[in-house]
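Visitor: Structure here, sequence nowhere to be found:
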């Protein structure tokens, strides 16, 4: 469906791809440099906040993104913060390298909070973000739910975070977990809009990667990956040796969005499971293919 859908809806596919964002870890500055040539200037690049990274890695990566002419979107992992002082110090360092305009506030993985912030909402409500010139905050969305958080709680927190940011004069972006199936994604987008939230939505999309790796991440994050879904996406559970890209997913999503005028502003965010350079090069090639289809 991917190439067919893109050929049938080239304008919708290009609109969806325009302004895509990428993700990197604090350790992947070398990958960022390798991906530079295939990444459009001004591209948003999220910088993770993982347990095996330290402050200098995170700051160094965010600074490298800014120096390269891209827009850094550093992650703030609430449950990994040991104190307000640590949050203040992190934001001050980011501010010094020009990397606080856009941030992504997320709860994070630890089962128990390491400090005073049990979730992203508590970070937002602290007022600390405003003091460091944050202009826009991305918050997490889960089209297929969260393996450990009930859906009603997810929606309650999404609405509360959006409202708190609006009260503080900060813009909101909804950044979703990755998906293999456009059905739950479109249903989630419609639910977001029905709740009066008109913020930009960035749909998490796995960049090209090994099938085993994709399934491993899917299981970790509670993403649907049964035989029917992965066949629709473009790979088979019985053949795990190859790689898979998101062509079908993107083509299908572009077609669905073209048919739904109320979906609002929707973009793509690529999780770089197969590496930042490989993902950036794939996106560049895919966009080129669509442009050629449109002018053929």
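Guide: Alright, I've got the coordinates. Keep in mind that what you see is a predicted model, and the values were worked out from it rather than measured.

Visitor: contacts, neighbours, all on C-alpha from now
Guide: Fine.

Visitor: Which residue ranges of the stretch 1-150 of the chain form strands?
Guide: Secondary structure of the stretch 1-150 of the chain by DSSP state E, counting those that start in this stretch: the strands cover 21-24, 44-47, 71-77, 102-106, 136-141.

Visitor: Just tell me which of those ends up closest to residue 113.
Guide: strand 71-77 (10.0 Å; C-alpha to C-alpha).

Visitor: Now do that closest one and strand 136-141, the angle between them.
Guide: 50 degrees (axes from the mean of the first three to the mean of the last three C-alpha atoms, to 10 degrees).

Visitor: before we move on, the earlier item: please tabulate the strands of the stretch 1-150 of the chain in JSON lines, including the columns distance to residue 92.
Guide: Listed next are the strands of the stretch 1-150 of the chain as JSON lines, based on distance: least, C-alpha to C-alpha, whole Å:
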{"stretch": "strand 21-24", "distance to residue 92": "21"}
{"stretch": "strand 44-47", "distance to residue 92": "16"}
{"stretch": "strand 71-77", "distance to residue 92": "13"}
{"stretch": "strand 102-106", "distance to residue 92": "13"}
{"stretch": "strand 136-141", "distance to residue 92": "16"}
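
Visitor: Let's have the ones you listed in a markdown table, adding mean neighbour count.
Guide: Formatted as a markdown table, those follow (neighbours: other C-alpha atoms under 10 Å):
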| stretch | mean neighbour count |
| --- | --- |
| strand 21-24 | 24 |
| strand 44-47 | 25 |
| strand 71-77 | 26 |
| strand 102-106 | 23 |
| strand 136-141 | 23 |
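
Visitor: try this one side by side with the last:
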């Protein structure tokens, strides 16, 4: 994954001032308690995360292929020291063997106080060693023995050709069912965090299908943070975002909008409105991919009433 209906961002300006304020408050309430993602390279450019994020924010630490584990652990340690909750990625296909996995878990726990992890297969096509799936990592029992209390796993609202080459959801749903059973037989707190998308209705429909399968793990929807349109298109193609890419393509056809940043207002408005209307709304939270930069993402959040001083 590392894993929105970004339609016209001026839509929030329509209607009366009271209606606009109501939508802003509704969006802020839905987003409150969000998580966000960083990489060691980008984290090194941030002088102090406390100036950007609410205390206690969960910060995923993305482990891109080739990043030294020492850099990952140092980033997690810094986040812990600054008052945040680091959740490093454990990508199965990038981990050569059980001994390496045990060493990484021990270093995160011992040196950085980490007790949470995002467990995923990883984006490289050929495994570097013994593991090819997140389920294999979970089955080792190493996270439990190291005192990890929260384990998140990946979800793909628009499907994944890597998981289901035939374009179905069969393997993906089976894997989520396995993880549901794993959560039931262990004491790990688990949730699903999804790849980003660009339309609310298909995301909600996917979450409903997950629930219909009897999978009740909390679902945290991936949201691409504010960024240039070209940046979003590049990441969407790289990350395998498919059907909702049409939203970006429609935007690209309007030359007047190419120079404007694309923001998640409309997507989150749609999700927040659906959450308010439905007592059984299947989405529990929001995870930001700051594709335009973490400072840009957090400025957008602050403009929507989610400033660093708030409670998380």
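Guide: Noted; the coordinates are in hand. All values reported here derive from a predicted model rather than from experimental measurement.

Visitor: So which of the strands of the stretch 1-150 of structure 1 is nearest residue 278 of structure 1?
Guide: Here strand 21-24 is closest among the strands of the stretch 1-150 of structure 1 (C-alpha to C-alpha), at 11.3 Å.

Visitor: sec struct for residue 302 of structure 2, please.
Guide: State at residue 302 of structure 2, reduced to three classes by DSSP: H, G, I helix; E, B strand; the rest coil: helix.

Visitor: what lines up against it once you look at structure 1?
Guide: Alignment note: residue 302 of structure 2 maps to residue 284 in structure 1; criterion TM-score structural alignment.

Visitor: Report the contact partners of its match.
Guide: Shown in contact with residue 284 of structure 1 (C-alpha atoms under 8 Å, 6 or more residues apart in numbering): 38, 39.

Visitor: so residue 43 of structure 2 touches residue 74, yeah?
Guide: No - taking C-alpha atoms under 8 Å as the definition, residue 43 of structure 2 is not a contact partner of residue 74, at 10.3 Å.

Visitor: where along structure 1 do the helices fall?
Guide: 2-8, 10-17, 29-35, 55-67, 84-96, 120-125, 151-167, 182-194, 211-221, 227-233, 247-258, 276-295 (DSSP state H).

Visitor: What is the distance between the fourth one and the centre of its chain?
Guide: For helix 55-67 of structure 1, the distance between its averaged C-alpha position and the chain's averaged C-alpha position is 18 Å (C-alpha atoms, centre = their mean, to the nearest Å).

Visitor: corresponding residues in structure 2 for that helix?
Guide: Under TM-score structural alignment, the match for helix 55-67 of structure 1 is residues 69-81.

Visitor: buried residues in the matching stretch?
Guide: For stretch 69-81 of structure 2, a neighbour-count test (16 or more other C-alpha atoms under 10 Å) marks 72, 73, 74, 75, 76, 77, 78, 79, 80 as buried.

Visitor: That stretch against structure 1, how far on average?
Guide: Following the fit onto structure 1, the mean deviation recorded for stretch 69-81 of structure 2 is 0.7 Å by mean C-alpha distance after the TM-score superposition for structure 1.

Visitor: what does that stretch contact?
Guide: So stretch 69-81 of structure 2 is contacted by 40, 43, 49, 59, 61, 63, 85-88, 104, 107-108, 111-114 (C-alpha under 8 Å, 6+ apart).

Visitor: quick one: which of the strands of the stretch 1-150 of structure 1 is nearest residue 250 of structure 1?
Guide: Per C-alpha to C-alpha, nearest to residue 250 of structure 1 of the strands of the stretch 1-150 of structure 1: strand 21-24, 14.1 Å.

Visitor: Perfect, that will be all.
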